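[1] Here is a sequence with its predicted model. Questions after.
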Amino acid sequence: MATTTSSSTSTTPSPPTPATTTNPPTPPHLTVHTSTRAIISTRLTAATIIISSTTGKVTSVFHSVLPPTAFPPNTPYYDHSPHILLPGLVDAHVHLNEPGRTEWEGFETGTRAAAFGGVTTVIDMPLNAIPPTTTVAGLAEKVSAARGKCWVDVGFYGGVIPGNVGELKGLVEGGVRGFKGFLIESGVEEFPALSTPDIKAAMLELANTPTTLMFHAEMESSTTTPTPTPPGPPTTYTTFLTSRPPTLETTAIRTILSLAPLAPNLPLHIVHLSAATAIPLLRDARRAGVKITAETCFHYLSLAAEEVADGDTRHKCCPPIREGANREALWEELGRCSVDGGDEGVIRTVVSDHSPCTPELKVLPVGVPGRVETKDDGDDDDDDGDFFKAWGGISSVGLGLPILWTEIRRRQERGQGEGQGQGQTPLPPSLATPTAALESIVQWCCTNTAAQVGLSGQKGDLSVGHDGDICVFDDGAEWEVVPDTMLFRNKCSPYEGRRLRGMVVETWVRGQRVFKRGGEGGGFAGFEVDGRPVGRLLLEKRVR
């Protein structure tokens, strides 16, 4: 449990030389956080972290736990031992859907859910809001809708659609953190798919701009017959999975790589990579000098096609959740981009791709958690459980850290290759210890996600000059996902009912505590800062 102490001595002993420091302010303009375990610059250490209450920035870091007497009287002092201090997570792939579809999600609910899970920065995707963020005017509407509602810091992506190339540089000037386009229909008519000429035009327009061009990489091959709707009941997951084969991903990635020479300095990124068969393509391209990276998602690392029950459309997303063997291949690749596994992996980041909708759009059958009963139930249930008619998206913002920790600890505890179960294979050696795994999670979900969106030096680390964003993590806790622990608007998620390892107990944004788990009876103390959201909108123009 964290303890709060005010020092009472009238003299201040000289503390040890800090690992890094600027000139820290004097009380009451600083706050001290300590723990016997903290991850600083992706390494586990004891730490004392001093944050300016004026700027919200980290001003000093000591690689030891300093006592309250090391600071002037009345200095706010929080000892979080034995919990772990992590940098606040940066979830670089979230759909908040406001304005226009706030019945699906919204800035207030989505960012509360993020804070619950130690996420202190989210980057909002350009589609599923109305209007989409494909024009400067659309960005202005998005910003206006977000002001005063965000519990954590929020940045925005711009969208690339046919015909909007003339808007892209204006969106860069407006502060978007990158751009996303689809190579297959997105599911909403206001965000159509790109053709090859559209991709070329976007690459040329952004070629020498400080941004990242990202793609939903599924694409029908122009040289083959489109994938037909497979035979089989539409309520059976294997029927749906067959309709979205790995070749859709590899075809799209080959197309992107063939165009990459048009803009050799432009960072490219594949969002929500699902098919492990695409990894060799990306690896070869990176070795050839192409500036391309990929992300995968919590659901691709924790769920498997074999486990999806008939009609349980909570699991539908695109690209789809694939077989257990594919999941394990993604874990293997993650091990190549880890603190102790080198920097060769093509999957650099892990994100939520939180893409919610109303329960009605999931057409859930009776008996599946998350279904909302209506007065019309029973009149026409023919669509219930139809994977082809259900909205595609997984709701999980704020659950990602314990999902990853659960999957890692389960594999570690079952031993290297003994009794793995559920199609699980041993973790790569670089992830075999709890310390290495925690350090790597910070790399995937904090350091690298911040870099992807041009926020290195501000987000993703607890070192001097960074924002004082802290996730206080109880790595030994166990809990069950229930509606009360899903703070996003619609309580419809495949994780409901699952037991998870690891619990976020406090979240701090720029030195301000916004969430604390606890309270009477083990419940929630809730959200702080006088009940006011304190998140900022990250609208500064990218410089890298």
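    On my side now, so go ahead.
[2] Please make it C-alpha for all contacts and neighbour counts, starting now.
    Will do.
[3] do you know how far residue 303 is from residue 384?
    22 Å (CA to CA, to the nearest Å).
[4] Next: residue 504.
    Residue 504 sits 35 Å away from residue 384, going by CA to CA.
[5] which residues in the stretch 201-350 of the chain form strands?
    Under the criterion DSSP state E, counting those that start in this stretch, strands of the stretch 201-350 of the chain are mapped to 213-216, 268-270, 292-297, 337-338, 342-343, 347-351.
[6] most packed of the ones you listed?
    strand 347-351 (a mean of 28; mean count of other CA atoms under 10 Å).
[7] helices or strands up against that one?
    The contact analysis (3 or more CA pairs under 8 Å, 6 or more residues apart in numbering; DSSP states H and E) places strand 347-351 against strand 89-94, strand 292-297, helix 324-334, helix 448-452.
[8] Second structure follows, compare the two:
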Amino acid sequence: MSFDLIVRGGQVVTPQGVRRLDIGITGGQIAALGEELGGARQELDAGGRHVFPGVVDAHVHLNEPGRTDWEGFETGTRALAAGGATSFVDMPLNSSPPVLTRARFEEKARLGEEKSRLDFGLWGGLTPLNLGELDDLAAAGVCGFKAFMSHSGLDEFPAADDLTLYEGMRAAARLGLVVATHAESDDFTRRLTEAARAQGKAGVRDYLETRPVVTELEAVGRALLFARDTGAALHLVHLSSGAAVALAFEAKAKGVDVSIETCPHYLHFTDEDVERVGAALKCAPPLRPKAVQDDLWRELLAGHVDIVGSDHSPAPPDMKTSSDFFALWGGISGAQSTLNVLLDGGHHRRGLPLELVAALSALNPAQRFRLPGKGRLEVGADADFALVDLNEEWTLTDLHDRWEQNPYRGQTFRGRVRSTYSRGRTVYEHGVVVDAIRGKLLRPSPRPASMP
């Protein structure tokens, strides 16, 4: 067999284990995996490198159209590619207007195909404003519906009250799509914030104390109850605590169709880092004390977390500059660092099996959101992969997203992405992003949204 490209002699990370294999690629897809494959127009020497499936980042905010000055497809996908990502699913906010209708979906899809370097899917919104639009959004090709159980930070994307969330889950179950929820209690966090503000509080620790772990647990429990009653597929985004993961995993064991996501910043930073770094580490739910982070790591190492997504959500510097911590935009720039954190294992270098790294970052999100051809290094899949030097210790200095207010700058990691390939094409190599490559829109394949 003659191939367009052979990736020669890399340590290939598959769900079954790590093996030294050649990868034969034809027409942008993997045509063969084996030893000593022969016959190709081009060869890529992967000796001394591990070949990981390209990261599938199912939680990013690239904000186009409307807030491209925060982040857009061009700059956001540069950062993703530099971090080993080959596809992503973009959230319905902070685009302006948000993706609440089919027309907004089609506008965003067009812009993505014009500007994105990587293949991409799109989330639709689930808010009190657009319950009647869910069928049209599903027909257009959304990968699922995103709802906030607390204030999103943008009035144009209001939180889903209990009835809206419940009815949205009923619709999603009928449509065969996932509902993703930002699980924090709106009443709890709002009233704690109002009390703090009434006392004139404005500091980092004041903010952290208005969003304790219990506000996450309460909302997670409510979302799980609705999912069990409606039969909906639920995706819990950015869980920040081991207790929340344990609660969701217990429900999964009892038959609730739920997938569990955390983010690299919860695995890498703690509340003490927020006090040290400031605005670049403000997010919601907030970063937690080390003991809570240790619990989260235990749950992840036990296999109870399904997906790690970056929740990349930058904003211009003027929105991240204030003496009033409550007034700052809450979002962390992290599109470039998901694989870095997983490979390094956090500050304490917990050893994650490479198969688990690949599952958390690629296989599971591709499976859960039914992204055709993504997430696996196997025959018939898209030739999406990253070449990684696991032995290199390095410090992150070169960032590729729009703004440089990034908490990972200056962090030292072990394991470095050297190049990234999307459908067999180089999109990133040795610090350089290839501008000419363009991605395509991914619509979910017609099968149940199950986990592997």
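    Yep, it's here. Bear in mind that the values here come from a model prediction, so they are computed numbers and not experimental data.
[9] tm score of chain vs chain?
    Scored against TM-score structural alignment, normalised by the length of the second structure, the superposed chains reach a TM-score of 0.94; 447 aligned residues with a CA RMSD of 2.1 Å.
[10] Give me the more crowded residue out of residue 504 and residue 384 of the first structure.
    Between residue 504 of the first structure and residue 384, residue 504 has the larger neighbour count (other CA atoms under 10 Å), namely 25 against 20.
[11] Rebuild the helices and strands packed on strand 347-351 of the first structure as a markdown table, extending it with distance to residue 123 of the first structure.
    Converted to a markdown table, these look like this (distance: least, CA to CA, whole Å):
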| stretch | distance to residue 123 of the first structure |
| --- | --- |
| strand 89-94 | 5 |
| strand 292-297 | 14 |
| helix 324-334 | 22 |
| helix 448-452 | 10 |
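[12] which of those is buried the deepest?
    It is strand 89-94: most buried of these by mean count of other CA under 10 Å, with a mean of 28.
[13] quick check: that strand aligns to which part of the second structure?
    Counting by TM-score structural alignment, strand 89-94 of the first structure falls onto residues 55-60 of the second structure.
[14] Looking at the second structure, name the residue matched to residue 214 of the first structure.
    Checking TM-score structural alignment: residue 214 of the first structure goes with residue 180.
[15] Surely its match and residue 239 touch.
    No - using CA atoms under 8 Å, residue 180 of the second structure is not in contact with residue 239; the gap is 11.7 Å.
[16] middle-most residue in the second structure, spatially?
    The second structure has residue 309 as the residue nearest its centroid, 2.4 Å off, counting by CA atoms, centre = their mean.
[17] Residue 442 of the second structure versus that residue, what's the distance?
    Distance, residue 309 of the second structure to residue 442 of the second structure, by CA to CA: 18 Å.
[18] cool, residue 198 of the second structure as well?
    Counting by CA to CA, the gap from residue 198 of the second structure to residue 442 of the second structure is 47 Å.
[19] Which one's more surrounded, the two?
    Set residue 198 of the second structure next to residue 442 and count neighbours by other CA under 10 Å: residue 442 wins out with 22 against 9.
[20] To which residue of the first structure is that one aligned?
    Mapped onto the first structure by TM-score structural alignment, residue 442 of the second structure lines up with residue 538.
[21] now swap in residue 218 of the second structure and tell me
    Aligning on TM-score structural alignment places residue 218 of the second structure opposite residue 251 in the first structure.
[22] isn't that match right up against residue 218?
    Yes - at 7.2 Å, residue 251 of the first structure and residue 218 qualify as touching, with contact defined as CA under 8 Å.
[23] out of those two, which sits in the busier spot?
    More crowded of residue 251 of the first structure and residue 218, by other CA under 10 Å: residue 218, with 23 against 18.
[24] Understood, closing this out.
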